[in-house]
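Novice: With the sequence up front, the predicted model follows.
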Amino acid sequence: MFFKRIFFLFFFLSAVIVYPQDGYILPQTGHWGTITSAQYTADGKYIITASEDNTLILWDAETLDELQVFDWHNDAIVSFALLDDSSTVVSLSKDGMYSITDFKSDSLVATGEVPEGTILQLFKAGDGNSIVLVTDQGELYIFDKDSEEPESAGRLPVTSFITVDYDPVNERFAVASESGEITLFDAGETEPLGVLAQSSKNKFRKLLFSPDGNYVAGISDVAGSGDNSLIYVWDTQTHQIVFSTTAGKGYLEQINFLNSSGTLIYSLSDVKIAAYDLATKTEVFSIKPTGEITALAVSPDDQKVVTAYFDFTLKQWIASKQTIINEFSPSVKKINSVKTDAQGSTYLFSLELADFFIWKNGSEDQNKFLPTWDGNLGAYDLSPSGNFFAFGGTAGNVKIFDTENSIEVSNLSVDATGGVKAIKWYKNDELVAIGAEDNSLVVKNVNTGRVQAVFKGAKTPVSAIDISPDNSMIAAGTIDGTVLVWRINGGSLINEFAAEEPSSILSLAFIDEGKKLISASENGEIIISETENDGQTIIPDFESERVTSLAVSPKGDLIAVASENNPVVVTSPEDTSFIQEIGLPTGQALQVMFSANAEYIFVVHSDGNIYIFNINTGNLIGNLYFFKDGEWAFINPDNEIDCSESAADYLRYIRNNQSFKINLDNFPGYKPGLANLILF
């Protein structure tokens, strides 16, 4: 785990020990990407889930509390296996990297990559302590947690296949070919054991042996039927079909087996979750699910089933009674971006679903949650004084809100049927520049709604706007990579810089007292342009990187660049030999912003929260989380917390994979006002 878990020591404050020593605070945020697989540990105490967000999460199977997050991978996790020691998990990501984790000690035992090919799947071997790797070329490798690297173990006797599964009890493979055949092979043998019967050949995208190896199940796309899907189960001795069902169009199916009997559990998305006894050929139960299931696991004693859903929730239920006993629902409100005013007295956080959180120093109601119910957010900006903000959505209008009272004070009509993509306040609280539908920049008075100026010349929609420090020039970047500069008085076009390769301008800002303009495009080009002549300088360090955000410090002497490749880089636009690299957890920095005093840098991360770093040292200062209904929490590296009253419901104190609810009345690390010390 990365920044979310930072260890510390609690001292005894009274005769009663409320919280064990050597623990950590863990916000219960869950996954932020699709959960692709789940498994119970052999002792049934824990559940492990893997996700497209590049992480594994360890859960308490009794409470579904989140206990640990393992973020060793840099790509989506496609497979993992638990060894028989009940503490080791081996995981595989899409980029071909594997990791071995001891989740009891929270340590990365080993990591590496297979010498050749892309890893298609990994499986636990028959001894329970080794792993079998299969590449997309059919190469086989085997290793255990003490191996320095995987050793070659031959190859499958096929040259082209879609998916594969391994039966550790009988040491054999089931391989689904491109032609639609499923063939059984003994490990190490070239001759097939047989081909599984089908009435018509279908392309199988998933295969799964039963725990005893007596059955193999598969999910296919039915030939010639569009998106229809089919679930088959075969007897591995007779190679005959013993069960089949059609899911219908558009459904995401899941299959698993009970551990102690030949019973298949399968889900047909929002149609049903059912159990079918393959020996007696009877349906054991059938229930209506509560959403689209992305993963399904059965406890070792066959008593419980856990299901994961598209909205990242988990539900655990008793198999025999089909009753839900507990569930986890992500509580975090993902942060999209953050802005502050020139004085650093107001912070405006843009949250998912076009909600806002206003943090205003000196205000009687300092923290305000503002749901707008406007759906998607196109663009927004905070006024220089911090007293107002403007935002535009897909409806093509711009709303003005008062940050002190969180009320709408104006609604500006704009000709932008495709949605407002760029907004910028003038150096006062009266005028706002907006990218319009006809590719022009329209300046409107927020009090009267009247058009004050129109700047034309852009050939594609405006994606970024800035105004020079002396209020004499306005600049715009467009989605084709062009940068234009106008004189505000008179509206004349001063300069135009066309991109060699079209790529949307993400951000731009005047620097050097307005003499220069720095811009960043999606393709990684960061260019410094002379505002009143043709001079341009490309900052070479970021070429070929896909940039996600550019920020300029208040004095213009520093820039911060976030790209798809970690880390965030802070440097000087004039001398890039000075570099402060800020490491991040797996995922992506969506936005970077300097504090008003340029002491801190705020990084909005794809995991939904904000990381705050000291610019000079690169050290983490703390993490800021937002939860449902406007609750928030700030956690620093010493595990001291400041939070709203009900935010403790979304936090747990973890020690030795045990979770404890946090009571702010007696929690030693609760420090009211801590967040204000950082923000203001």
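Specialist: Everything's here; your move. Residues are numbered from 1 along each chain as shown.

Novice: use CA for all of it now, contacts and neighbours both
Specialist: Fine.

Novice: count of neighbours near residue 190?
Specialist: 12 (other CA atoms under 10 Å).

Novice: Is it in contact with residue 157, as I believe?
Specialist: Yes: using CA atoms under 8 Å, residue 190 is in contact with residue 157, at 5.3 Å.

Novice: Residue 239: how many residues sit nearby?
Specialist: 20.

Novice: three-state assignment of it?
Specialist: coil (DSSP: H, G, I helix; E, B strand; the rest coil).

Novice: same deal with residue 541?
Specialist: Residue 541 - assigned by three-state DSSP - is helix.

Novice: Beyond the host helix or strand of residue 242, next helix or strand please.
Specialist: Using DSSP states H and E, the element containing residue 242 is strand 241-248. Per DSSP H and E, the first helix or strand lying C-terminal to strand 241-248 is strand 253-257.

Novice: residues touching the residue lying closest to residue 440 once chain neighbours are set aside, list them.
Specialist: Excluding its sequence neighbours, the residue lying closest to residue 440 (CA to CA, 6 or more residues apart in numbering) is residue 456, at 4.8 Å. Counting by CA atoms under 8 Å, 6 or more residues apart in numbering, residue 456 touches 439, 440, 441.

Novice: Kindly report the same for residue 209.
Specialist: Contacts of residue 209 (CA under 8 Å, 6+ apart): 165, 166, 167, 215, 216, 217.

Novice: Most neighbours of all these, which one?
Specialist: Within the contacts of residue 209, residue 166 tops the neighbour count with 29 neighbours, counted by other CA under 10 Å.

Novice: And it, how close does it get to residue 131?
Specialist: Between residue 166 and residue 131 the computed distance is 11 Å (CA to CA, to the nearest Å).

Novice: secondary structure class for the most far-flung residue of the chain relative to its centre?
Specialist: Centroid-distance maximum for the chain: residue 490 at 46.1 Å, with CA atoms, centre = their mean. When classified by three-state DSSP, residue 490 comes out as coil.

Novice: so how far is residue 306 from it?
Specialist: 66 Å.

Novice: what does residue 188 give?
Specialist: Distance check for residue 188 against residue 306: by CA to CA, it reads 35 Å.

Novice: more crowded one of these two?
Specialist: The residue with more neighbours, out of residue 188 and residue 306, is residue 306; 24 against 15, by other CA under 10 Å.

Novice: quick one: what helix or strand has residue 463 in it?
Specialist: Going by DSSP H and E, residue 463 is in strand 462-467.

Novice: Included below, for side-by-side comparison, is a second structure:
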Amino acid sequence: MSFKQIALYPCSPNTVRGTSTKISASKDKVVYANGKTVIIRDLKNAALSTAFSGHAYNTTVARFSPSGFYCASADITGTVKIWDTIGEDQSVKGEYKVLSGKINDLAWDGESKRIIAVGDGREKFGHAFLADSGSSTGQISGHSKVINAVSIRCQRPFRAATASDDNSIVFHQGVPFKYDKTIRTHTKFVQDVQFGPSGDHFASVGSDSKIFLYDGKTGETIAELTDSPHKGTIMSCSWNPDSKSFFTASLDCTVRLWDIETRKSLQAWTVGSGVSHQQVGGVWSGINDLVSLSMSGDLNVFDPRTGDKPTRILQAPQKAITAASPTSSSTFFAGSADGRVLLIDTNSTSPSNAVQLVGGTLHTSLVSGMATASSGKVFTTGYDDQIREIEGFTYTPASIPSLSQPKSVAVASDETVFVAGITSVEAIRNNQRLFELKPSYAPSVVGAGGLVVAVGGEDKRVHVHTWNGNTLTETRVLPESQGTITALAVSSDGALIVQGNSAGKIALYHSQTGEPIPTRWDWHTARISSLAFFPALSSPPTHVVSGSLDTNLYVWSLENISKRVLVKGAGPGGVNCVIWLGDAHVTDGKKTGRVLSAGADGCMRVWEVELPGK
């Protein structure tokens, strides 16, 4: 074992205001799209989630096959990929270009053999094809505008319904699928249409806040559900496995459960208020879990048998992870490009406690830096030009504005916080600015260990300073690098400095003398984004971990410079931050350490890595 992935904490679904987001479920797992990644999220234990990164373009929708063995996912270019959900290698079984534009929805037939893809296109808005060969299995026609949703009756005789921005639903007979009739019950965009598992009925919802029920075999309209209606656009509907009820999710921030026999609203849940709590998607998972999706990316899990609130709320970042810092051997904070900061507990198996959103006043834009002090306080910087402090699980009310846009943050042993901005380096303690350094070069990154503070610059050099509690004094300048210094770490005793640059090269130095330690750590092929010493708190360090834009992670040995471990593809889209979790331990008779990698895809992966040694 050189390495193995032991946990993956996934990102949330991508949401767009005013647009329905499609999510699918199989048993205790839901599947959804975010960026170029498709996530299969475990509702019981977030760490057991998996990610598929086989798309070259941004994904739009993913659907489990009824058998649960395969998943079909689609992207903005009209390409559908069918891949294995059981094996670890997630082998792609088929890849088909079916539309000329973005695909909005997919549907499998009950035999897991046929798929209909719908969306936007120049010559057609939908395509029916066989999953194993891609050959056509009918024609999807009758719409004049983009199709938003599709559903296939699971039983023979097969039927299909498509919902469109032309305010209509088209009912198709199959197989092969062909036009049967146009249903004009809605007066505005039709957002979703779903057949019940029994095939007896299907339901449609739309921007006119209306819900209609139809006969599953003939497509005849049975009724409109008017009891306690939604007050906003209804984005999705999803059926109970027993086909006796279904629930709807709406932009009025409510989720409603409907009974088929009485055509009445059985239960209603209000999730919150405001745009972030608008409900843009939903799926019925298992027997009693109703999962709805908020605009903020939160997955709200309801149980019809209990209460008027979600039984649990599953939170995660929606955007790229841009900063991370450990607080113990099993917990760490992670900050994202939208300003969210989350606390992750790797020991917790509770779906809502493993990942929690930090409370208080958050950054309003990208979190650019994060560092933990020896007292346990965590300091963060953001592109909103604020320096904030986390105590426990919440941001403290106090914050201090930075003098220039902050790029990086580090904490010295006396809990002084050093912030590297685009024009200056600031020293802050107890929310007071103690010192300001205005160098002739543009700072790009800062690192601190003991009372040694190293500042990397766009002049391709690292400037080493000592801190006496009041003033930074430059002691030496390390040799010129091949590119801008983009990552920097100082060992906890201040004895060693490791630097990474924009050319993908890593160099190691003695901080007291400035002498280089020969390493030839030049195996990365793109910008180094993050570096960390191991062990993080004790000295002397024995290993260094590096993460890069080339998506790879390396663990380097300080005891034997030529030894290294490569974790290929540790962060699809690029690794933005790497940190060590805890100390070394023995696994299967081998000395191992745990590394967290996080980056552009918004997912956080924990790796058990065999430590290269003598």
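Specialist: Cool, the structure landed. Small disclaimer: the values here were computed from a predicted structure and weren't measured.

Novice: which of the contacts of residue 456 of the first structure has the most neighbours?
Specialist: residue 441 (25 neighbours).

Novice: list the contacts for the alignment partner in the second structure of that residue?
Specialist: In the second structure, residue 441 of the first structure lines up with residue 425, judged by TM-score structural alignment. By CA under 8 Å, 6+ apart, residue 425 of the second structure lies in contact with 418, 419, 436, 437, 438, 439, 443.

Novice: How about the contacts made by the equivalent of residue 602 of the first structure over in the second structure?
Specialist: Under the alignment (TM-score structural alignment), residue 602 of the first structure pairs with residue 595 of the second structure. Each residue near residue 595 of the second structure by CA under 8 Å, 6+ apart is listed here: 578, 579, 580, 581, 606, 607, 608, 609.

Novice: The last one - how many residues pack around it?
Specialist: Think residue 609 of the second structure. Residue 609 of the second structure is flanked by 24 other residues according to other CA under 10 Å.

Novice: Kindly confirm my reading that it forms part of a strand.
Specialist: Yes: assessed with three-state DSSP, residue 609 of the second structure lies in a strand.

Novice: Locate the aligned partner of residue 62 of the second structure in the first structure within the secondary structure: which element?
Specialist: In the first structure, residue 62 of the second structure lines up with residue 79, judged by TM-score structural alignment. For residue 79 of the first structure, the enclosing helix or strand under DSSP H and E is strand 77-82.

Novice: Show me what that strand is in contact with.
Specialist: By CA under 8 Å, 6+ apart, the surrounding residues in contact with strand 77-82 of the first structure are 36-37, 41, 50-56, 88-94, 121-124.

Novice: Against the second structure, what's the mean shift for that strand, could you check?
Specialist: Following superposition, strand 77-82 of the first structure is found to deviate from the second structure by 4.5 Å on average (mean CA distance after the TM-score superposition for the first structure).

Novice: quick one: buried residues of that strand?
Specialist: For strand 77-82 of the first structure, the neighbour count (16 or more other CA atoms under 10 Å) marks 77, 78, 79, 80, 81, 82 as buried.

Novice: Tally up the residues packed near the closest residue to the fourth one other than its chain neighbours, please.
Specialist: Nearest non-adjacent residue to residue 80 of the first structure, counting by CA to CA, 6+ apart: residue 91, 4.1 Å away. A total of 25 residues lie near residue 91 of the first structure under the criterion other CA under 10 Å.

Novice: Please apply the same query to residue 176 of the second structure.
Specialist: Neighbourhood size, residue 176 of the second structure [other CA under 10 Å]: 14.

Novice: now do the one 10 residues further on
Specialist: One way to gauge burial is a neighbour count; for residue 186 of the second structure, by other CA under 10 Å, it gives 20.

Novice: Please, which helix or strand holds it?
Specialist: Assigned by DSSP H and E, residue 186 of the second structure belongs to neither a helix nor a strand.

Novice: looking at the first structure, which of the contacts of residue 595 of the second structure still make contact?
Specialist: With both residues aligned by TM-score structural alignment, their matches' CA atoms under 8 Å, the contacts of those that the first structure also has are 578, 579, 580, 606, 607, 608, 609.

Novice: Not counting its neighbours along the chain, what's nearest the second one?
Specialist: Okay, so that is residue 579 of the second structure. residue 596 (5.3 Å).

Novice: for the last one, same thing?
Specialist: For residue 609 of the second structure, ignoring the flanking residues on the chain, the nearest one in space by CA to CA, 6+ apart is residue 3 at 4.2 Å.

Novice: Could you double-check that the one you found lies in contact with residue 568?
Specialist: No: contact criterion CA under 8 Å: residue 3 of the second structure and residue 568 do not qualify, at 10.2 Å.

Novice: higher neighbour count, these two?
Specialist: For residue 3 of the second structure and residue 568, the more surrounded residue by other CA under 10 Å is residue 3, and the numbers stand at 17 against 12.

Novice: and the gap between the more buried one and residue 517 of the second structure?
Specialist: Relative to residue 517 of the second structure, and taking CA to CA, residue 3 of the second structure is found at 27 Å.

Novice: Residue 543 of the first structure contacts residue 520, doesn't it?
Specialist: No: using CA under 8 Å, residue 543 of the first structure is not in contact with residue 520; the gap is 10.5 Å.

Novice: And these two? Which one has more around it.
Specialist: Neighbours around residue 543 of the first structure and residue 520, counted as other CA under 10 Å, are more numerous at residue 520. The numbers are 29 against 13.

Novice: Could you look up the SS state of that one?
Specialist: Following three-state DSSP, we place residue 520 of the first structure in the strand state.

Novice: show me what contacts it?
Specialist: With CA under 8 Å, 6+ apart, residue 520 of the first structure has these contacts: 505, 506, 507, 508, 526, 527, 547, 549, 550.
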